[in-house]
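Novice: Structure for this input, please:
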Amino acid sequence: MLRAEALRRVYETRGGTVVAVDDVSLEVGAGELVVVTGRSGAGKTTLLNLLGGLDRPTSGRVVLGDDDLGLLGEDALAAMRRDHVGYVFQSFGLIPVLSAAENVEVPLRLQRLGAAEREARVAHALELVGLSAHAAQRPYELSGGQQQRVGIARALAARPSLLLADEPTGQLDSGTAATVMDLISDLVHAEGVAAVVTTHDPALVRRADRVVELHDGRVVTGAVVDPEQTVRGRLSARAPRGT
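Specialist: Model prediction:
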């Protein structure tokens, strides 16, 4: 579903050259949850932006399905993100004046779906995350965990091939964070979505099928979590030489 090959992202700053991602290769299959860990500044968000086509690599390539993102023009890349990638943000990213249902509907309007199809998808997405009874409530009327679940429903409503979540539990207490990560794991496996989730919380990695650890933009560890209980895929994140 998703393949990244030798990704490298270099930024030129006033303080000098910054290598944010350095020779990272990764494969993620449909229905597989890969968690990327590492300290702040390790390159997690930059990697996620490259995988989702929000940023372009200095070298290397990302292939989603049959599309090499590096070969797409800006309009085609925007359409790919709209139709095939779902994003979940740490800050929830909800529009405060819209209800939960209206927030979930936003990407469907961008896809120009008909009203009946939008209504059905919104209802299904809210049911998946257990918020059908809260469809009419606005973000300020919901708890942090509920707001994040609305964000997950919004990402899934567009039926993406790839789900990207950047520190989705960073603003939640530990109990709510565990619930949200369990929800993401269950939905990824049930819906057959390829998913990459970043986190710095080691307590959350047990929900993953595979864990990739970044340090200074390089892969230092890749391991199947609890191999006695999971058979999803083989390790396909490779550590560069010398790590």
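Novice: CA atoms for contacts and neighbours, from now on please.
Specialist: Noted.
Novice: and residue 17, how many residues sit next to it?
Specialist: By other CA atoms under 10 Å, the residues close to residue 17 number 10.
Novice: could you point out which element follows the helix or strand it falls within?
Specialist: Secondary structure from DSSP states H and E places residue 17 in strand 16-28. Going down the chain from strand 16-28, the next helix or strand is strand 33-37, by DSSP H and E.
Novice: One more, please, to line up against the first structure:
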Amino acid sequence: MSQPTAYPGGSVTRTPVLTARGLSRTFGSGATEVHALSAVDLEVPAGRLTVVRGPSGSGKTTLLNLLGGLDRPTSGEVVLDDGRVLSSLPERDVLEVRRTRIGYVFQSFGLVPVLSAAENVEVPLRLQRTPVAERSARVAEVLELVGLARHAGQRPYELSGGQQQRVGIARALVARPDILLADEPTGQLDSETGATIMDLIVEVTHSQGIASVVSTHDPVLIGRADQLVELHDGRRVDVRPSEDDD
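Specialist: Prediction:
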């Protein structure tokens, strides 16, 4: 993760870590052509929670995939704060950005069943070839952060759905990213468990200075957004900043 910005008096920086310009994605061609996303502009600031909402098929997942370099736009661009155009980088460079700067949280948890919670969290650091001692320390740190220090040795099937998603969040944070992308992170959870996951995402976003983008239908998380983006048929139809914005 890049060095955190100071937050005097608890305030957060508005500097965009990630910027989408005219972002469009079309699938298929001719009669089967589908415009999944059309000319979306978006700035994702550090230390702020950007929530993307919209009905199924509105383009939420497509937007997150483009922002995270999991897919490339048909037109438009995704620009990092260092000036690089993520959507135009060679694949090896995109992979490096994904490994070092972006953390992902998936609706389906995405844990490896045969690995313990700690081993699942450790995977990104193994890919980065982080030294063993540092890996152990950082895994312990993020498991403590998400409240699972006592469950480090348990495998996914021994954990509740909420605990599994906390493991997923810990895995997303262990490489110290400055961008967090979460696609419907509470979609498979009951409302009470989902609320605790939402609280955790809000807390790490603000305390760690992370630029977070979360797609959701959950009204509670929508209400916690610093920036609310609404998509309909692949187009951005509304952006609401937090009420305390100037």
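Novice: Please report the TM-score between the two superposed chains.
Specialist: After superposition, the two chains reach a TM-score (TM-score structural alignment, normalised by the length of structure 1) of 0.92; 229 aligned residues with a CA RMSD of 1.2 Å.
Novice: ok so, going back, average offset of the strand holding residue 17 of structure 1 relative to structure 2?
Specialist: Following the fit onto structure 2, the mean deviation recorded for strand 16-28 of structure 1 is 0.6 Å by mean CA distance after the TM-score superposition for structure 1.
Novice: Quick check: nearest residue in space to the counterpart of residue 156 of structure 2 in structure 1, chain neighbours excluded?
Specialist: When structure 1 is aligned by TM-score structural alignment, residue 156 of structure 2 is paired with residue 139. Leaving out its chain neighbours, the residue that sits closest to residue 139 of structure 1 by CA to CA, 6 or more residues apart in numbering is residue 96, at 5.7 Å.
Novice: what's the matching residue for the one you found over in structure 2?
Specialist: Looks like residue 96 of structure 1 aligns to residue 113 there (TM-score structural alignment).
Novice: ok, residue 186 of structure 1 - contacts?
Specialist: Contacts for residue 186 of structure 1 (CA atoms under 8 Å, 6 or more residues apart in numbering) come out as none.
Novice: any idea which helix or strand carries it?
Specialist: Counting by DSSP H and E, the element that carries residue 186 of structure 1 is helix 174-191.
Novice: what's that helix aligned against in structure 2?
Specialist: Residue span in structure 2 matched to helix 174-191 of structure 1, by TM-score structural alignment: 191-208.
Novice: now stretch 28-35 of structure 1
Specialist: Using TM-score structural alignment, stretch 28-35 of structure 1 lines up with residues 44-51 of structure 2.
Novice: how long is that stretch from one end to the other?
Specialist: Stretch 44-51 of structure 2 has an end-to-end distance of 10 Å (CA to CA, to the nearest Å).
Novice: Quick one: neighbours of the corresponding residue of structure 2 for residue 159 of structure 1, just the number.
Specialist: Using TM-score structural alignment, the partner of residue 159 of structure 1 in structure 2 is residue 176. Close neighbours of residue 176 of structure 2, defined as other CA under 10 Å, add up to 22.
Novice: In stretch 132-148 of structure 2, which residues have enough neighbours to count as buried?
Specialist: 135, 138, 139, 140, 141, 142, 143, 145, 146, 148 (16 or more other CA atoms under 10 Å).
Novice: Name the residues that touch that stretch?
Specialist: 118, 121-122, 125-126, 149, 152, 163, 166-167, 169-171, 173-174, 200.
Novice: redo that, cut-off 10 Å
Specialist: Residues outside stretch 132-148 of structure 2 that contact it (CA atoms under 10 Å, 6 or more residues apart in numbering) are 117-126, 129-130, 149-152, 154, 163-176, 197, 200-201, 204.
Novice: ok now it, how far from the chain's centre?
Specialist: Distance of stretch 132-148 of structure 2 from the chain centroid (CA atoms, centre = their mean, to the nearest Å) equals 19 Å.
Novice: What helix or strand is the match of residue 96 of structure 1 located in?
Specialist: Going by DSSP H and E, residue 113 of structure 2 is not in any helix or strand.
Novice: Columns secondary structure and distance to residue 62 of structure 2 on top of the buried residues of stretch 132-148 of structure 2, output as CSV?
Specialist: Listed next are the buried residues of stretch 132-148 of structure 2 as CSV, based on DSSP: H, G, I helix; E, B strand; the rest coil; distance: CA to CA, whole Å:
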residue, secondary structure, distance to residue 62 of structure 2
135, helix, 32
138, helix, 31
139, helix, 30
140, helix, 33
141, helix, 32
142, helix, 28
143, helix, 30
145, helix, 30
146, coil, 28
148, coil, 31
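Novice: what residues are up against residue 71 of structure 1?
Specialist: For residue 71 of structure 1, the contacting residues are 61, 62, 63, 77, by CA under 10 Å, 6+ apart.
Novice: Of these, which belong to strands?
Specialist: With DSSP state E as the criterion, strands contain 61, 62, 63 from among the contacts of residue 71 of structure 1.
Novice: Among the residues you listed, name the buried ones.
Specialist: 61, 62, 63.
Novice: wait, doesn't residue 184 of structure 2 sit right on residue 106?
Specialist: Yes: Residue 184 of structure 2 is within contact range of residue 106, at 7.0 Å (criterion: CA atoms under 10 Å).
Novice: Give me the distance between residue 194 of structure 1 and residue 93 of structure 1.
Specialist: According to CA to CA, residue 194 of structure 1 stands 21 Å off from residue 93 of structure 1.
Novice: neighbour count winner among the two?
Specialist: More neighbours surround residue 194 than the other of residue 194 of structure 1 and residue 93, with 23 against 15 (other CA under 10 Å).
Novice: picking up where we left off before, can you list the helices and strands that the strand holding residue 17 of structure 1 packs against?
Specialist: Under the contact criterion of 3 or more CA pairs under 10 Å, 6 or more residues apart in numbering; DSSP states H and E, strand 16-28 of structure 1 touches strand 2-13, strand 33-37, helix 44-51, strand 59-64, strand 194-199, strand 210-215, strand 218-224.
Novice: Make TSV out of those and add distance to residue 73 of structure 1.
Specialist: Shown next, in TSV, are these (distance: least, CA to CA, whole Å):
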stretch	distance to residue 73 of structure 1
strand 2-13	19
strand 33-37	28
helix 44-51	15
strand 59-64	14
strand 194-199	24
strand 210-215	29
strand 218-224	28
